[in-house]
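Trainee: Output the structure for:
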Amino acid sequence: MPRRLEIGGLYRDPTGIWRHADTDRPARVWLQFFGSRARLDGRPRRLNVLDPSPFDFEDEDIALGLSREPRWGGQTAGDWAYSVAQHLEQGHVLLEPALQAAITAKKIPRADARRVRLAWHLHDGAEGLGLKDQLGPIKPILGPAWARVVDSVQQVIHVRFGLPGDLPVAWAKLIKTVDRQINASEALQLAGYSEAEIKSRDVLANKETPRTADILDLTPWPPSVAQERWLATLRKLVG
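Mentor: Model (predicted):
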């Protein structure tokens, strides 16, 4: 059987399944959900992050994980960690004008607006399903195997909520721009970087202008608040 991306004793077969190199048995990395709806047989629900299915998790599972996953390695100001859930929720403030500009410029059809908002709201979803918010510069070091695992989980999240597995290029570019805008704002308000450091090639290399607290206040929310708000927005966008 042809083998590829062999790493840590695992390889991906031609169908995309991760297997143990010594036995060829499918590999499993279980994420067991806490407090979620149990299966009818009473057993806890689990997601194999190496072979994910869109039927193996609930909205609440992603919301809980995102609300407890810190950005910036947890090294931020405030009584609470600034969570990925809050990052996604507050990012809508910056997404909306950028989306309207893209629609006006005919880069994105107006009919796609709701799904673009949903794609933004879910674009870090894999970080709520056990795959963590990694510091950006370390991602290339983790390599293609890590990226493939994250991408596969992200794709099944998209499928579950009616989005294309791979987002259209115009959507992805818009989301990336908005992500850099709020990243710059978080760096300034929460993570202790100066605006010069944010833009420096030797530090964050982010050319976006950070928003100050009078424009977008990023004071961290308690996890329960972040979870509730992120989940409420998801249900509005899906419903």
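
Trainee: Only C-alpha atoms from now on, for both contacts and neighbour counts.
Mentor: Will do.

Trainee: how close does L231 get to T219?
Mentor: Per C-alpha to C-alpha, to the nearest Å, L231 is found 19 Å from T219.

Trainee: for L94, same thing?
Mentor: 16 Å.

Trainee: next one: F57
Mentor: The gap separating F57 from T219 is 30 Å, by C-alpha to C-alpha.

Trainee: Tell me which of these two has more neighbours.
Mentor: F57 (21 against 18; other C-alpha atoms under 10 Å).

Trainee: residue contacts, A126?
Mentor: Contacts for A126 (C-alpha atoms under 8 Å, 6 or more residues apart in numbering) come out as 132, 150, 153-154, 157.

Trainee: now the other sequence, so there's something to compare against:
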Amino acid sequence: MTGEARAWVRLPSRRHLNLLAPTPLDWDDEDLAMGLARTYRWGGHSRWPLPLSVAQHSLTVLALSRAQAEKPLSPAAELRELLHDADEGLLGFDAISPLKPFLGPEYKALAARLEGAITLRYQIPAWNQTTKKNHKRADRVAAASEALHVVGWSREEIRRTLKIPYLPLDDDPLGAIYAGTPWEPWPADLAAERFLEALRDLLRKRDGRV
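Mentor: Here you go, the predicted structure:
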């Protein structure tokens, strides 16, 4: 960035983050968890009383990635899955995928800077062709399932209108972990708590503190 352009946000921790020039030290884990829990997928639309948070989606993708892996994922690989949408929690915005190309190169560059700061802070390993392909499958299966159970798209609409090539799941992959009503979006405080617990657990395991 050049000049004096700034886009400050004040975080719950009282830290402040310049979205146009983020650094890895600008937020704490609680800020990220709450930001993801208060950022909603599907444009905030839901057939439930609450919309679905990116925090809950991230935990779903982690669970699916674990289930589809041929061998157990390393803590670093699991952290990469959990944090795949972490930039949205700092930005407070999750654009639906077909809209993103219309937001222009500036939005793409903004997201890339946030992703870069997150990668540095959490020492996230780079994707390779295989890990990216496996992640995309888990992410798209999660999307198909959310479209059906959370938003209310039909199975035919998911295939023909949303162009998602994967079948939605019937069973909620988070059900066996957290119980509750399958596919029901969680309140923000609960989503933040569960995301933060998973994040701290993976950081401890990766760093050998368990």
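
Trainee: Next, the TM-score between them, please.
Mentor: Here the TM-score for the pair of chains, by TM-score structural alignment, normalised by the length of the second structure, is 0.87; 197 aligned residues with a C-alpha RMSD of 1.7 Å.

Trainee: So for the residue mapped onto R121 of the second structure from the first structure, what's the nearest residue that isn't a sequence neighbour?
Mentor: Matched by TM-score structural alignment, R121 of the second structure corresponds to R160 in the first structure. Once flanking residues are discounted, R160 of the first structure sits nearest to P54: 5.0 Å by C-alpha to C-alpha, 6 or more residues apart in numbering.

Trainee: so what corresponds to E106 of the second structure in the first structure?
Mentor: E106 of the second structure maps onto A145 in the first structure, by TM-score structural alignment.

Trainee: Surely its match is in a helix?
Mentor: Yes - with DSSP: H, G, I helix; E, B strand; the rest coil as the criterion, A145 of the first structure is assigned to a helix.

Trainee: My understanding was that it contacts R4; is that so?
Mentor: No - the criterion here is C-alpha atoms under 8 Å, and A145 of the first structure misses it with R4 at 9.8 Å.

Trainee: Those two: which is more packed in?
Mentor: Higher neighbour count among A145 of the first structure and R4: A145, with 17 against 14, using other C-alpha under 10 Å.

Trainee: helix, strand or coil for the residue lying closest to that one once chain neighbours are set aside?
Mentor: Sequence neighbours aside, L5 is the residue nearest to A145 of the first structure in space, at 6.4 Å (criterion: C-alpha to C-alpha, 6+ apart). Three-state assignment for L5 of the first structure (three-state DSSP): strand.

Trainee: which ones are touching the residue positioned nearest the centre of the second structure?
Mentor: Nearest to the mean C-alpha position of the second structure, by C-alpha atoms, centre = their mean, lies D85 at 3.5 Å. Taking C-alpha under 8 Å, 6+ apart, we find D85 of the second structure in contact with 54, 58.

Trainee: one step back: which position in the second structure aligns with the residue nearest to R160 of the first structure?
Mentor: Matched across to the second structure, P54 of the first structure falls on P24, judged by TM-score structural alignment.

Trainee: Before I go, just wanted to say thanks for your time.
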